[in-house]
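Enquirer: Quick one: sequence plus predicted model below, questions after.
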Amino acid sequence: MSSSSYGPSVLVTGGRGAVARAVAARLAERAIPFRLGSREPGPPGASGASGAPGAVHLDLTDPATFPAALEGIRTVFLYAEAAAIDAFVKEATAAGVEHVVLLSSSSVLGADATENALAASHLAVEQALLASPLRTTLLRPGAFASNALGWAWAMKSGTPIRLPYPGAYADPVHEADIADAAVAVLSDPALAGGAYTLTGPQSLTFAAQLAVLSGVLGRSVPFETITPEQWKADVEGFVPGSYADALLAHWAAQDGIAMSVTDEVERLTGHPARTFETWAEDHAEAFS
């Protein structure tokens, strides 16, 4: 990327997230100047092409933090936070931002997107950006492979994984592929302005994902089937009720029904999407 395309720097939001960290690392490798924004920035200062660990304070729910984070920025890698998106669009436009790459979700493509709490929040951000003067690129990943990290505690403690729909299919995508796709559209103007549905290369049930983890870890990973009500009780206090209901509805709809997968990771990055087995190998330590 040159200053003649999108300007001198990129703002990477959600600085503590796995995808944002991976995007920042790739920008640093390419010597693309960037600023990392985080709700909890840690050491003061802004990351740049050197990949320094500092970050600016940016809370996507607090418009007061927007001006300093956006100063001098021409391109934004944006997490989908709907709470203050109208204020963010207004401030970004005033700051001279030209291009926003949004980390959205393929859930917005569902027929129930406006009624599903998870999908609706992403859709609201998409709509606000598309109605603005900002050139917008939509990255719509399916299920994050890293959702499997939610099983780590039970696996470490030797207790069965409790699943309401072990036969529900997902399209798990490696966070490294999402980051690769993001950097591709951040750095190539020819790719900007599109909407890309990002999936892994396989449609896998939760039971199949656990079997993959079992093979990678070399030990049994048992699970038990529970009712949706039992699962909702398990996650109370961790997952808001409306989001829990949305997840349960999605899993019920995909129970025994394979997901469609796309080749858009390869189209954007030039390499095939990483398999769930590769993800498991990359994160095996988390389950040890």
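Expert: Good, I have the coordinates.

Enquirer: Please make it C-alpha for all contacts and neighbour counts, starting now.
Expert: Will do.

Enquirer: can you give me the strands in this protein?
Expert: For the chain, strands defined by DSSP state E occupy the ranges 10-12, 34-38, 56-57, 75-79, 99-103, 135-141, 161-163, 169-170, 195-198, 204-205, 223-225.

Enquirer: Nearest approach to D263 belongs to which of those?
Expert: strand 195-198 (7.7 Å; C-alpha to C-alpha).

Enquirer: How far off centre is that closest one?
Expert: How far strand 195-198 lies from its chain's middle: 12 Å, per C-alpha atoms, centre = their mean, to the nearest Å.

Enquirer: Put this next to the previous one:
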Amino acid sequence: MRILVTGATGTVGSNVVEQLTALDPTIQIRALTRNAEATLPAGVEIAVGDLASPDTVADAFKDVDAVHFINFAGHGYGALPDPAGLVALAEAAGVRRATVLGGVATGPLEQALAASAIETAYLHPVEFMSNAAMWWSAVVKAGEAIREPFGDRLSAMVHPADIAAVAAKALVDGGYDGQSLVITGPEVLTMQDKVQILSEAVGREIAFVELTVEEAHAKWRSEGMPEGVIAFLTEALGNTPEEGKTVADTVERVTGRPARSFAEWAAEHADAFR
């Protein structure tokens, strides 16, 4: 079996590569990347191309049985310009199965896959545990307090490896055609819970200062954050949808093992905060 992983150097894509190998070492993995010099595990075939330019990825679909798609283009999470063209290329190449990782919203790629003959599972993870490193590692390393709004906000945050493990099982085993799989961690945590767990992993107390919404906006603007992102974060953090703060059994149901906890993630990545 040959599987194409798009977004293969991203947070989830790189984990999909690892989880596929762990699930079945005989699987042939082809990684789509815009960077010909990308570092990938030994034995992974590199295909250079960009989902935003379908003519660059036609060869990547050749002799592929299944594809892990992302529904956005590049680091800015922009819309794919021709998702129907991508799906047509995949169908013409004989792709039988797919997973698609949603970005900000469900869009034309999902619609094109639903209208195709490709068996597709739609992955909808909640907040990534890895966001903690992106937002807080430099602050904690500097010995400063974590300063965020909405200290009592609830989150069923998920380990990226669990998102990938669900994707890997769906790609290899199938059986999830048309299903929307909400992927969460095993527990619901507040901001204070996360900071305390991280403190235990790092081995020292990390201070937390809760900001007002106005203070958070001022902080984010001082860091150069665009107004659109500030508005998105304010809504996402201040009005987290129910699925983002409710534990789903998807990881255990699909993979046969419990979802990884934030304590596990923090222990794995403690050095990033020291």
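Expert: Cool, the structure landed. Quantities reported herein were computed from a predicted structural model and do not represent experimental measurements.

Enquirer: Tabulate the strands of the first structure (TSV), appending mean neighbour count and distance to L186 of the first structure.
Expert: Converted to TSV, the strands of the first structure look like this (neighbours: other C-alpha atoms under 10 Å; distance: least, C-alpha to C-alpha, whole Å):
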stretch	mean neighbour count	distance to L186 of the first structure
strand 10-12	28	8
strand 34-38	26	11
strand 56-57	24	20
strand 75-79	23	7
strand 99-103	24	7
strand 135-141	22	9
strand 161-163	19	38
strand 169-170	27	27
strand 195-198	21	13
strand 204-205	22	30
strand 223-225	15	41
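
Enquirer: got JSON lines for these, with distance to E285 of the first structure too?
Expert: As requested, these are exported to JSON lines (distance: least, C-alpha to C-alpha, whole Å):
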{"stretch": "strand 10-12", "distance to E285 of the first structure": "27"}
{"stretch": "strand 34-38", "distance to E285 of the first structure": "26"}
{"stretch": "strand 56-57", "distance to E285 of the first structure": "30"}
{"stretch": "strand 75-79", "distance to E285 of the first structure": "27"}
{"stretch": "strand 99-103", "distance to E285 of the first structure": "27"}
{"stretch": "strand 135-141", "distance to E285 of the first structure": "25"}
{"stretch": "strand 161-163", "distance to E285 of the first structure": "18"}
{"stretch": "strand 169-170", "distance to E285 of the first structure": "23"}
{"stretch": "strand 195-198", "distance to E285 of the first structure": "26"}
{"stretch": "strand 204-205", "distance to E285 of the first structure": "22"}
{"stretch": "strand 223-225", "distance to E285 of the first structure": "20"}
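
Enquirer: Of these, which is nearest A249 of the first structure?
Expert: The closest of those to A249 of the first structure is strand 169-170. By C-alpha to C-alpha, the value is 12.7 Å.

Enquirer: matching residues in the second structure for that closest one?
Expert: Residues 154-155 of the second structure are where strand 169-170 of the first structure lands when matched by TM-score structural alignment.

Enquirer: likewise stretch 267-279 of the first structure?
Expert: With TM-score structural alignment as the criterion, stretch 267-279 of the first structure aligns to 253-265.

Enquirer: so how far is the first residue of the matching stretch from its last?
Expert: When the termini of stretch 253-265 of the second structure are compared using C-alpha to C-alpha, to the nearest Å, they are 21 Å apart.

Enquirer: ok, back up a step: to F276 of the first structure, which of the strands of the first structure lies closest?
Expert: Of all those, strand 204-205 comes closest under C-alpha to C-alpha, at 8.8 Å.

Enquirer: Tell me who's in contact with V12 of the first structure.
Expert: Contact partners of V12 of the first structure, counting by C-alpha atoms under 8 Å, 6 or more residues apart in numbering, are 20, 23-24, 34-37, 76-78.

Enquirer: Export those residues as CSV, with columns for distance to L198 of the first structure.
Expert: Below are those laid out as CSV (distance: C-alpha to C-alpha, whole Å):
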residue, distance to L198 of the first structure
A20, 16
V23, 16
A24, 19
F34, 24
R35, 25
L36, 24
G37, 24
V76, 19
F77, 16
L78, 16
